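K.L.:
sequence unknown, structure follows:
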């Protein structure tokens, strides 16, 4: 194998609209290309068409049924099936017979389709030299054990059967509670030549489920993203009103709320956010409403606007809504903000990269853990029990301490970016490339736990 023909696969559950996950994929791809310019990058995604368009790289599906933006199942033959069902319902005996037969056929067909998909996937993966599970919260039982855990496990198994080296790069873990989910994750990690995590809580969780190998912890790969700041950003001291970026999300879940109690929680949450936004406008702040997940956040933004208009009498001329659909456009928009209020993990990271003081409304422990790592716990509230008084108090404190916050954020941003640079330099240096080209059974060099490489 010549160095010019090196092919790297990046596997990530992207394509649903989460711009944070898109940022990690882009960061990994561009950092590899910077060090191995002749390498060919291939993506394995939940939405290959979107990934190809967004990142300009050849993309393949990682499951039989992928996503469209919004995490909805990709278009299938559902309309045809619905028509057939409507016809047979008019004949109850036939409907009962078909229903019973369908249960058996569905299991058999599902197995056959999966075998066909695995065969097709094997053809894609056997041409690779390296498969990287490229960041994000990949080690989770979202959608149950047959969702993320099985998907990761089957691709690692396929790669190993094909003699392809595997790497988990700065991934997040949790929740993992089911025994089958734990088994899939544990076996997948054990088959990889290199594993690194994006936070200590993920490392601790893997230890709890029985994966005892020493693996380093690095910052989220989004910190390695290269971007250009817009040239027309006007400093706060030259403006009469600070710009506050405000990012609602659909809580408690990213999909349509089936349970009545979830809808009640959601309505209360959006009402609290609207009340806080009204307070910000009353403090002469300019408000820019945005989202970091273009798949599901727009529906929360729309509901937020409805509450502002119908319950608080605030029309849309008093604030702006950002509807950008790419990572770099979003960063350009956020660069014009002075302060950020967000609920999402990568919303915090984007604010951190841009050195914008951030108030986090944490919907997941990973958000509060990140804020703690940044020394910003005082500006993080729990989404389950916050109120308007708590938000206004924390925001006022953030304003008063803005310069100190920005100074500390700048230090940690530099540190995180440098640590990722060191990691990528060592993982994808010339020696590693030459070894890959020379040895068909190449494996990563083992280092001790304090080194930048481990898990040989």
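P.N.:
On my side now, so go ahead. Note that this is a predicted model, so its numbers are computed, not measured.

K.L.:
drop to CA atoms for contacts and neighbour counts, all remaining ones
P.N.:
Noted.

K.L.:
which residue packs closest to residue 48, ignoring adjacent ones?
P.N.:
The shortest distance from residue 48 to any non-neighbouring residue, by CA to CA, 6 or more residues apart in numbering, is to residue 59 (4.9 Å).

K.L.:
one more to weigh against that first structure:
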């Protein structure tokens, strides 16, 4: 070990968590929550804090001190003009210094999961990719160990984003991936991943908030997403979203016409408007009929989502962490996939045949896949529950090993006063 590696021996180890945390993505927050819970159990002596996109929310919800990732976040991309461009440029320079100063105060920094090495949803290179690059570069400059823990990666078309992401991955002291596809992608991008472990989505390590009922309830859970394509689809974003919403509206309408109970499941706050539009369209097409048996409750956390899912029989979902939440509960899932990460987790859980493209979905084929999924509900639920248990055990071993790698052995407990020598 270097002198920096052993610095925490003079006091409690300082561990930072870094990422798009507290900013409304409940999947990212769930990954952070899993790491926090493990650190608090395994290393209660550690001093924890965050460098993130939503510091106020992180502190309020998890009781962890937090610092904003971008001091100049008020100058958003939609602001135009020379003055705004100058201020944003200055902000990037200021953020470099702030990141270096924050990293220097820590013995280790963990990036807890999420798709930090991908751009499947629209992302600008000077946003999070730049922030991740600054983090990993700062770690190398000051000797703080930076761990990219069970992160997702995907092929990136933008040369600037690809360069920042690849360089950040190379600079990290520890890398592990949530699936084999992510490790393969980073290898293809020129990162030596031969010694990198494949784990799983970190939210699998969280305990379920409610035990699912043993008897079927007849409720179908439908998770919607404000889906309009990826970074390369900006010109067709409206067309992609309209096709997705039309297919999902048709699918839910068929369930309603069959007399089924439907529960619309939120994902992130931006998805609420999609659920509202779908519900309005279904109601308008059936005005004058009996009240619709469709529920739509807002979701603001992974706990909220799992409580909404706990008594549904099957789930049809788009957003990745809706799919993962259902799998954690042992639910058979039909996934509208917008990225290979969804295909990967569905295959690992034994549901490879129940993926459907989120890009221009087909309502007839979706209905046929749903009918097969529902007819095999008991069988597939057992497969999912068994495979999820294997993933949980693997994650617990991985997290314990990471604590030792980053922080060394846990110090012995202090002797109880008055105990025998």
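P.N.:
Yep, it's here. Being a predicted model, the structure only gives us computed values, none of them experimental.

K.L.:
next, the TM-score between them, please.
P.N.:
TM-score for the superposed pair, counting by TM-score structural alignment, normalised by the length of the second structure: 0.86. Supporting figures: 398 aligned residues with a CA RMSD of 2.7 Å.

K.L.:
that older thread, so the residue nearest to residue 48 of the first structure touches residue 52, yeah?
P.N.:
Yes: at 5.7 Å, residue 59 of the first structure and residue 52 qualify as touching, with contact defined as CA atoms under 8 Å.

K.L.:
which of the two has more neighbours?
P.N.:
When residue 59 of the first structure and residue 52 are compared on other CA atoms under 10 Å, the one with more neighbours turns out to be residue 59, at 23 against 17.

K.L.:
distance of that one relative to residue 43 of the first structure?
P.N.:
Residue 59 of the first structure sits 4 Å away from residue 43 of the first structure, going by CA to CA, to the nearest Å.

K.L.:
so stretch 20-34 of the first structure matches what in the second structure?
P.N.:
In the comparison with the second structure, stretch 20-34 of the first structure aligns to the range 27-41 (TM-score structural alignment).

K.L.:
name the residues of that stretch that are buried.
P.N.:
Within stretch 27-41 of the second structure, the residues that qualify as buried are 27-36, 38-39, counting by 16 or more other CA atoms under 10 Å.

K.L.:
quick one: which of the residues you listed is nearest residue 91 of the second structure?
P.N.:
residue 28 (24.7 Å; CA to CA).

K.L.:
the closest one: which element?
P.N.:
Counting by DSSP states H and E, the secondary-structure element that holds residue 28 of the second structure is helix 26-42.

K.L.:
most remote residue from the first structure's center?
P.N.:
Using CA atoms, centre = their mean, the residue of the first structure lying farthest from its centre is residue 93. It sits 47.6 Å away.

K.L.:
that residue -> the second structure?
P.N.:
Using TM-score structural alignment, residue 93 of the first structure has no partner in the second structure.

K.L.:
in what helix or strand does residue 93 of the first structure lie?
P.N.:
helix 92-125.

K.L.:
trace the residue nearest to residue 48 of the first structure over to the second structure, please.
P.N.:
Aligned counterpart of residue 59 of the first structure in the second structure: residue 66 (TM-score structural alignment).

K.L.:
wait, that match sits on residue 60?
P.N.:
No: look at residue 66 of the second structure against residue 60 with CA under 8 Å: they stay out of range, at 9.8 Å.

K.L.:
for stretch 372-383 of the second structure, buried residues please.
P.N.:
Using 16+ other CA under 10 Å as the burial criterion, the residues of stretch 372-383 of the second structure that qualify are 373-374, 377, 380-381, 383.
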